Structures are given as structure tokens and as C-alpha cells.
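Asker: Give me a model of this one.
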Amino acid sequence: MARAIMLQGTGSDVGKTVLVAGLCRLASNRGLTVRPFKPQNMSNNAAVSDDGGEIGRAQWLQARASRVPTSVHMNPVLLKPQSEYGSQIIVHGQVWGYAKGRDYQRLKPQLLDYVLESYDRLSKDADLVIVEGAGSPAEINLRAGDIANMGFATRADVPVILVGDIDRGGVIASLVGTHAILSPEDRRMIQGYIINKFRGDVSLFADGIEAVNRFTGWHCMGVIPWLPPAGRLPAEDSVALERHVANNGTIKIAVPVLPRISNFDDLDPLAQEPGVDLQFIRAGDSFPKDAALIILPGSKSTIADLLELKKHGWDEDIKAHVRRGGKLIGICGGYQMLGRVLRDPLGLEGEPSEIDGLGLLDVETEMAPVKTLSNNTALSVEYSVPLDGYQIHLGVTLGADCARPSTMIDGLPDGARSADGRVVGTYLHGLFGADAYRKKLLEEFGLVGGGFDYRSAVDDALDEIASALQQYLDDAWLDDLFTQA
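Answerer: Take a look at the predicted model:
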């Protein structure tokens, strides 16, 4: 059985995902067989695992950091929000059901067996399993039936390191407060804590560490500085969109931020191109008239997001952009929005419905109950360059413009293009991660020299983060963790 450690946070977005990825890369660099594990994730940024199911994009990244194939068992329960009140439930990579928040709380005890089965499988094939919690164990109102934090840790007997985010303020209170409200059984699982996202002179926080130690009896495992390389990793959730700062690039690309936006890490390679000014358009904003390209990204609830797009008047902005000669690319749900009609006769996204699309491609989409899940090799028909990516979607799209496919996926035509080539749709996620495609696309707008090696940049960032953790984490703790694995 593998050795294991679990990182839990004093709250959401304290940096657990990046720290787990960094520890996975550090363990791999030391020659260990390591596996990431997250019992329950909530995200519309999903990936297709190597064994053919859906997992959180963060676990895909952590597996890359570990240099191992991805598996549905790395994220046995994935919640994909479909509305303000409910989520699709993915178990072992496949759709298991749908539940509103209160109903899900009653379902969690049933899901613990799936979680423990997956953890057991991973443990048999690894020296070390590094587990990521979700949210915070301090949410004691959710402790009954918990599978994401202490409910898992106590059942699987996995020791915990608590992560606090000093950048948001109140880190002493958040650590000490977590200690105060945990039950004795849960509190005994915590070995120590990490202070994350520190800026400035760490010696100025010595009294803070002493205070936390005095109130909790826990040991500080390290103070991690703000890690700029984390900004080069794929985004996990929509919090990253709120923090995005546009570059001063010469090529302006606009993206609407809709309530159920999904797989928006598709856009990360463009955000890192020095010549690109990627702008996320939010409620109340208009699309810039000088945008060279508008991208409609994926959506977990395409019809609801299309209604939202129309409510803001963005449909008229997008049509005006195309009339001015601008380019428009729709990916997955964004592709479906470009057509004449979207139908959901079975109510797969909510109530049975039919809605007019943007009418910019001569295609129609009907939602179908069987979800397409696949990793793919592909070819860009536009630029005759190789692609690889993945598909996660409901729905079948057909129409006259499909005679002009945008891509060939595993040898079969995919997507559609308008007659003038300015409107393009595809079901292939990962399009912009293909360096040759991204280079050709940007050359259309006069940007020469784009198309850096995106995948190498991600790996370099993981190695930089691993080196930082080696430098700033407690040496004795790391040695104990890795040598006994």
C-alpha cells in the first residue's frame, strides 16, 4: 500500500491544486511513482482520461506533473454545475445522475464507496498518493457524510497538511479558527500547516508562525512565496477569469464570460502569447469593435448560456463583428450557438426546449443522451496542420456548412465553416494548444513569430514550482514523506 498525504485548505482557492501538482513533480523527479487523487471535485473544466472517462482538469494537470497516464480513479466524483442550484454528477468518469445541493448531501454516503475503491486502486500502483481536498474542512455544516475532506481522511487514515492563503489576509485566524472548530477526531489528522502565496520578507511573519503554533500545537511545514510559474498552468476554475489581466498585445481577442462557461483553459495558450491581448467580456460590457477575433468557448448549459448571451445584447455585437470582417470561432457549446437552431427535446439541460441560434452557420444541433468522450488526433482543414485534443459534448450538429469541416478528427470530418471562412465551429477542445495551429491563426491577423512551445512551457512551470517547494518546505518533512514512500 502506498504512503499518502492530503492537502486541505482553510478555504477555496488557497492554492491546493498547484501545491499538489508541484509535490507530484518533485516526487517524480526523485524517482517515485506518484499518483494524484481528489475524492470530489466541482468544476466545469473537465478532461478525458486515458481510460476514457471525465475527470477534473486539475487532476489531468497533476497526472502530467506525476508523469503518469490519467485515470478516472484520480477523481472518482466530479460535480459539473448546470444551474445555480444543481450539478451533473460524474462517478468513475461517467454520468451517474443529477442533483440539487440539498439532495446531493443525502447522496454523498453512497458515493464514499466509489471514492474508497478508487483510492485503493491508485494506492496499489504507486509509492506515494498525494490527495487534494475540496473547499475546507472548516465547513462543519457539511461534515456529515463528507467525502471530500475529513470524511475521506479519517476513513482512509490519510494524514493532512492544512494550507492557508496569506495573500487574501486573515491567515492566522483561518488556521487557528479551523483548529478551534474541528472535532478532536478530525483535528488529530492534521500533521501541520503550510502558509501559501507569501509576498515580501518572510522573517516579518515569524511572530505569526509562533502565534499559530502556540494556539494550535501544529508545526509549520513551510512558507511558500507567490509563485509566478503558477500563472502558466491551465486554469482550474472561473476564479482565474476574474483575475485575468489583459496584455498589451497588438491582436485583440474577445471572449464572453457566460454563467456555465466550461473548458476555458482552451484559452490559456492564447493568453500567454506576447502579441495577444485576450479580453474576457463580462455582464455590462460590450465587445470591442477593434477585436480581430471573438471566441465562443464551451458551455455546460448551452441553451441557458445562449439566452444569457442574448440578454446582454452580445448576439448583436457578435453579428456586427462578423459583418465588419472579423473572425469568429466557436468551440463545443460555442459551436452549437453559431447555428440556426438548438433543440433539447429530452430536457437534457433542463426543461425540453428549442431556441434560435445566432444563425451564423447553416447547421442545427439536437441534444442527444449519449455523451461523446474521447481523446483525439486531428488535422486543421483551414491550415493543414496537426492537432490533438479531446471531445466532451452532448448533441449532434448537422447542416449544409458541415460540408466545409473545420477539422478532421481521427479521419472523420468535424465542425463547420461559413463560405467566406470567417465563422468556424468545432467540437475539438485543445485547439489553441497546438503550436502550429496557433501560429497560423495569429499570422492571419499579422502577428508573426507566435506559436511558442506551450506544452514545454507547462512542464517548465511544473519544474519551477517543484524546485520552489524543495527550497521552501521543511526538509525533514519532505525527506520523511519521500523516503518512506
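
Asker: make it CA atoms for all contacts and neighbour counts henceforth
Answerer: Noted.

Asker: how about the strands in the stretch 51-200 of the chain?
Answerer: Counting by DSSP state E, counting those that start in this stretch, the stretch 51-200 of the chain has strands at residues 54-56, 77-81, 86-91, 94-100, 128-132, 160-165, 190-198.

Asker: Tell me which of those lies nearest to S384.
Answerer: strand 54-56 (29.3 Å; Cα to Cα).

Asker: What about D344, how many residues nearby?
Answerer: By other Cα atoms under 10 Å, 20 other residues sit near D344.

Asker: Let's have the strands of the stretch 51-200 of the chain in a markdown table, adding distance to K439 and mean neighbour count.
Answerer: Below are the strands of the stretch 51-200 of the chain laid out as a markdown table (distance: least, Cα to Cα, whole Å; neighbours: other Cα atoms under 10 Å):
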| stretch | distance to K439 | mean neighbour count |
| --- | --- | --- |
| strand 54-56 | 28 | 30 |
| strand 77-81 | 32 | 26 |
| strand 86-91 | 36 | 21 |
| strand 94-100 | 35 | 16 |
| strand 128-132 | 36 | 26 |
| strand 160-165 | 37 | 26 |
| strand 190-198 | 34 | 21 |
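
Asker: Now the second one, please; I'll put the structures next to each other:
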Amino acid sequence: MSRTPAVMVQGTGSNVGKSLIVAGLCRLLANRGMAVRPFKPQNMSNNAAVTADGGEIGRAQALQAMGCRVPLSVHMNPVLLKPETDTGAQIIVQGKRFGTMRAREYGKQKAELLPRVLESFSRLEAECDILLVEGAGSPAEINLRAGDIANMGFAEAADLPVILCGDIDRGGVIASVVGTHAVLEPSEQDRIKGFFINRFRGDVSLFDDGMREIEARTGWAGLGVIPWFADANKLPAEDALDLSHGQGDGSIRIAVPVISRIANFDDLDPLRMEPGVTLELIGPGTPLPGDADMVLLPGSKSTIGDLAFFKEQGWDIDLKAHHRRGGHILGVCGGYQMLGKTISDPDGIEGTPGTVEGLGYLDVDTVLTPDKSVVEADGTHIPTGAPVSGYEIHIGRTHGPDSASPLMHLQSLNSPARPDGAISADGRVCGTYLHGLFTDDRFRKAFLAGFGTVSDLAYSRRIDTVLDDLAAHLETAFDVEALMRIAENR
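Answerer: Alright, predicted model coming up:
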């Protein structure tokens, strides 16, 4: 019985461009008329997307699904780790919360998740012509090899051929590819059928000798040198490390404090692309600017911890001065919770049970609860009457006098319409649980109009165009036919 063609893209390290290349290959093959599916057995990110059935997957797999022009599925990323502290993470399995574990505890557990991962892989195999699988980190991390389900452990379990991605922009790419070969077991070396070099600036022919050296030292086939793709920054980033410090030169200045566990930060991407907006990301130790029109408090994976981090930077003092000068404040999800009077964690979900004081700009209180809301939602932005769509992904319930002036009216599948968020008495502070709201062109246009800026950006259409451009970029630099032969001969 023949198996569905499939190939796994692994990298010489984290952030070498695997996710972007897989997204581009998904669109390239979809443009050729193929039914393509992305798959990542294990991902680590606080930037999650919500599926139609109320599950969570990594944002990179959501972008890859967009490349394939197919709906999101929890099976595209069956294990998602969402860091809550430096040593612990929330574990999402096939879209649902599985538990919270410390790194060592998860290390003992992950092999037991392999059957669930293989089940998801088999489901996708049954519905497509080819599967493009993305590894996590690097197979060279041999200290993590025991029980691995992210790289070679999964490749062996699913009997997948592998191609290796190296990033020349960070330097030392020959050593990173040849070094990866050196630390792998012979069976793993044989599983890798080819390699390619990503993010080359300038004349790619200058690396011809480098390609020949790598081929001679590894025995792997070179599949191409991918030139730098300048529009990569227009696509949603998965890692907070990819966030730039600022963007734009518009008349509206929006400042975003980058908290330590910032989550779902792709909320910011449409604003970053707006010509009329200057979006400034404020790093630790840097004061909030005194001339911002709005301070936007983003989502957080650990609201109480990030509230403490916010205050440690002195941002609470800066925010008070901003508000006193007449500035606006918007909190999204965790940022909304921080803007209230108190946050209570009676069950110790985020750490030691107890209650902490919030920033006090909204007369609401939040109680963190074990149940998690993960839903897509549509509705209306009450101040402007504009339609809005997005998704919720949070724990906790927020209520108080300011809830009587909600920011949104929302509707989710199989649930009654409900108010969401709150607006302060002076109208300059508001909060919402709705992520993805700025992706909606209708809402964003109305929101920015309130600050005197005209928006003509068609955000989703822009992302779709960039994916097509990326596919065309790969067509000229990557040996796609060799990739297909590798995938078909698994």
C-alpha cells in the first residue's frame, strides 16, 4: 500500500526560517493544484490561533494552513507548549488544555504523547496529496533526543525523509550544517536526504563553493540557496524574539509595552502595516513615551507575573502620566485584566494563590478560573457600531461596574450573544477579551477613524499576496522537483 508523500523540514537551530519556508512551499504546491497540509508535531509558542471547533494551534501552522488555503485543524499541531514561567508551560494536546508541567516533568511525559501525535498525522495523511512537516529547534540538540517527538524521534516514528535548513544570515552556516551531520547517529544522517541554505543576501553564486563543501562533507544533496525575502516581516511572527522595536511613520503613535510573557502578539501586525500608524514596541528598562496617543497593553500568558513585571519597569508610573495628559489606553485579554482593580487566583493557576491589585483604570475585578474560553467570535464594536470578528483564548472571568459599559457585543457558535469588555467612565480606557480584532478591516478602519486616520489596508488580502510572492520566490531558488521526489520515496 502506497503512503501519502511527506517530508520533514528540520533546522540547524531555532529561528532559521523553517516556518516561513514551509508556509511558502505550502502555497507553492497549492498553486500547482495539490491538496497540501502542514504539520508540526510539537511547537512552543504563546502566539496561538483558534480553530473553528475551539482548539488551539501554533500561529505558524495557522499561517501555513492559509498557505494551503484550508481551514485550521487541531491536528496540524497536536502538541503546543505555552510557556508560563522560565521552567514551566501549559501543555495543549490536540487543541485542548492537557495540564501545566515543568520542563523536567514534560520530558518524562512527552514520549507518552507520541501516539496522539501519530494519530493526528494519520488523519491529515488521509485528506491530502502531500504533507509538509516542520521540526522544532534542531536535531543537533542531542541532549534532548531521549523521547523526542519534535525532530528525529517523530521522523523515525512516522518513517519520514528529512531536509535540513541552514541560516546563512546568522553566520557559520557551513559549520552548523556539517556540525549537525557530525552529532547525528548514522541512521539519522541517512534519513536526511538534502539541505538548503536560507536568507542569503547578494549574489547566491558566491556560495557555490560552500554548497560543494557541505555536499562533500555530509553526502547530502544541496536543494538550493534561498535569497533574502524582504517581505517576510509582513507575515505574522511566531516568536516574540522576532518583534521589531517599532514600525511606521504615521500620525497616530501607539506604544506597546513588551511584557515578559507577551501572548498573541500578532494582534499588532495589522497596526504595524498601517501607513497612518507609528507602532512602537517598548522594551524592558525603557520608559513609555510621553507623546503616545494610545498605550496598548497586549495579551499575556501569565497575567499576574506580567503585571508585576510591568510595575518593575516603572511603566505603571508612565501610564499614569499618559492618562493624566489625556492619552487613551486599550487592554487586550491579559492587558484587559491588568487594567482592572484586582486579579484573584484562588486556585493557584498562575502560582501562589491570592489576590493582587491591578492598575485600577477600569472598575472591574478578575477571577482566574481553571476553565478556559477558546472560541471564535463575531459581533459589534459598540462605540462605532462597526462589525468585528476575532477569537477568545483566556482563563478568567471579569466583572464590575464598568462591565455595564461593554466595548463589544459578541456572538460565538452555539452560544448566546453576550457583552464583552469594559469602558471607563471618562471613555479613554477600555478593555476586551477579543484577540484578532485589528485583523478585521471594518473594525480597524472605524477604530483609526476615531483618531483622525483613514485606513485603506486590506490586511488579509495583503497576507495572501505576500504568500504568493513567497511561493514565486521559492520557485526560482529551491529544487522543488527534488523535494517532491524525496517526499514520494518515503
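
Asker: quick one: TM-score?
Answerer: The TM-score (TM-score structural alignment, normalised by the length of structure 1) is 0.97; 483 aligned residues with a Cα RMSD of 1.4 Å.

Asker: Now tabulate the strands of the stretch 51-200 of structure 1 in JSON lines and tack on distance to D480 of structure 1.
Answerer: Supplementary listing: the strands of the stretch 51-200 of structure 1 in JSON lines, determined by distance: least, Cα to Cα, whole Å:
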{"stretch": "strand 54-56", "distance to D480 of structure 1": "29"}
{"stretch": "strand 77-81", "distance to D480 of structure 1": "30"}
{"stretch": "strand 86-91", "distance to D480 of structure 1": "34"}
{"stretch": "strand 94-100", "distance to D480 of structure 1": "37"}
{"stretch": "strand 128-132", "distance to D480 of structure 1": "12"}
{"stretch": "strand 160-165", "distance to D480 of structure 1": "14"}
{"stretch": "strand 190-198", "distance to D480 of structure 1": "13"}
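
Asker: Can you say which of those strands is nearest to L233 of structure 1?
Answerer: Ranking the strands of the stretch 51-200 of structure 1 by proximity to L233 of structure 1 (Cα to Cα) places strand 54-56 first, at 14.3 Å.

Asker: Off-centre distance for that closest one?
Answerer: Distance of strand 54-56 of structure 1 from the chain centroid (Cα atoms, centre = their mean, to the nearest Å) equals 9 Å.

Asker: and what of stretch 32-45 of structure 1?
Answerer: Offset of stretch 32-45 of structure 1 from its chain centre (Cα atoms, centre = their mean): 11 Å.

Asker: can you name the residues of structure 2 that it overlays?
Answerer: Matched against structure 2 by TM-score structural alignment, stretch 32-45 of structure 1 falls on residues 34-47.

Asker: do stretch 180-197 of structure 1 as well
Answerer: Stretch 180-197 of structure 1 maps onto residues 182-199 of structure 2, going by TM-score structural alignment.

Asker: who's in contact with that stretch?
Answerer: By Cα atoms under 8 Å, 6 or more residues apart in numbering, the surrounding residues in contact with stretch 182-199 of structure 2 are 16-17, 139-140, 142, 152, 160-169, 173, 181, 220-229, 478, 486.

Asker: Repeat that for stretch 477-484 of structure 1.
Answerer: For stretch 477-484 of structure 1, contacts defined as Cα under 8 Å, 6+ apart pick out R3, A27, L32, L128, M221, Q470.

Asker: Could you do stretch 342-349 of structure 2 as well?
Answerer: Where contact means Cα under 8 Å, 6+ apart, the residues beyond stretch 342-349 of structure 2 that reach it are 304, 337, 352-358, 360, 364-370.

Asker: Which of those residues are buried? Put it as a ChimeraX command.
Answerer: To isolate the buried ones among the contacts of stretch 342-349 of structure 2 in ChimeraX, judged by 16 or more other Cα atoms under 10 Å, type:
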select :304,337,357,358,364,365,366,367,368,369
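
Asker: Select from the contacts of stretch 342-349 of structure 2 every entry located in helices.
Answerer: Among these, DSSP state H puts I304, Q337 in helices.

Asker: among the strands of the stretch 51-200 of structure 1, which is nearest D388 of structure 1?
Answerer: strand 54-56 (17.1 Å).

Asker: what range in structure 2 does that closest one sit on?
Answerer: Residues 56-58 of structure 2 are where strand 54-56 of structure 1 lands when matched by TM-score structural alignment.
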